[in-house]
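Trainee: everything below, folded, please.
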Amino acid sequence: MAKVNISLDAALVVEVMVLSGVNNPQDAVELLVHDYIARGHRTDARTGSADQQLKDIESRPQRPAEHG
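Mentor: Modelled structure (predicted):
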């Protein structure tokens, strides 16, 4: 798998390390990213993807506005 190098604020990385309980900064950030992606997949599985919801809304027939 290809690797990407990025720079992050040290305080941010330390907080991720503390929250994840991982002593290696690289591993801590990777764990966080994997968790974020998995959470997104779980949310999509429960609610359906946002793209599909938008398609469903756009395909509904529009009711004319009532004037009173």
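Trainee: only C-alpha atoms from now on, for both contacts and neighbour counts.
Mentor: OK.
Trainee: what about residue 39, distance to residue 30?
Mentor: From residue 39 over to residue 30 the distance is 14 Å, taken as CA to CA, to the nearest Å.
Trainee: another for comparison:
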Amino acid sequence: MVKISISLDAELVVEAMVLSGAGNPQDAVELVVRDYIQRGHRTEARVLEQDEALHDRTARPRDVEG
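Mentor: Below you'll find the model as predicted:
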């Protein structure tokens, strides 16, 4: 995997370290980014399930009442 270097505000990194429980800045930022990506995937999955459920409800033919 290719690695990159970026500059971040020290207070931001310290906050990420505290929230993630990581002992060094590199691990803290990596954990935060991975968590953000995983949350995005979970959100996409939930939205897809809701869309499919809505589609299933609207695609069914309605019973004719007589």
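Trainee: buried residues in the lengthiest helix in structure 1, which are they?
Mentor: Using DSSP state H to define each element, structure 1 has its longest helix at helix 25-47. Neighbour counts over helix 25-47 of structure 1 (16 or more other CA atoms under 10 Å) mark 25, 28, 29 as buried.
Trainee: what's the closest non-adjacent residue to the last one?
Mentor: When you say that, I think you mean residue 29 of structure 1. Spatial nearest neighbour of residue 29 of structure 1, chain neighbours left out: residue 16 (6.7 Å); criterion: CA to CA, 6 or more residues apart in numbering.
Trainee: that neighbour: neighbouring residues, count only.
Mentor: Neighbouring residues of residue 16 of structure 1 were enumerated by other CA atoms under 10 Å; the total is 19.
Trainee: where does residue 3 of structure 1 land in three-state SS?
Mentor: coil (DSSP: H, G, I helix; E, B strand; the rest coil).
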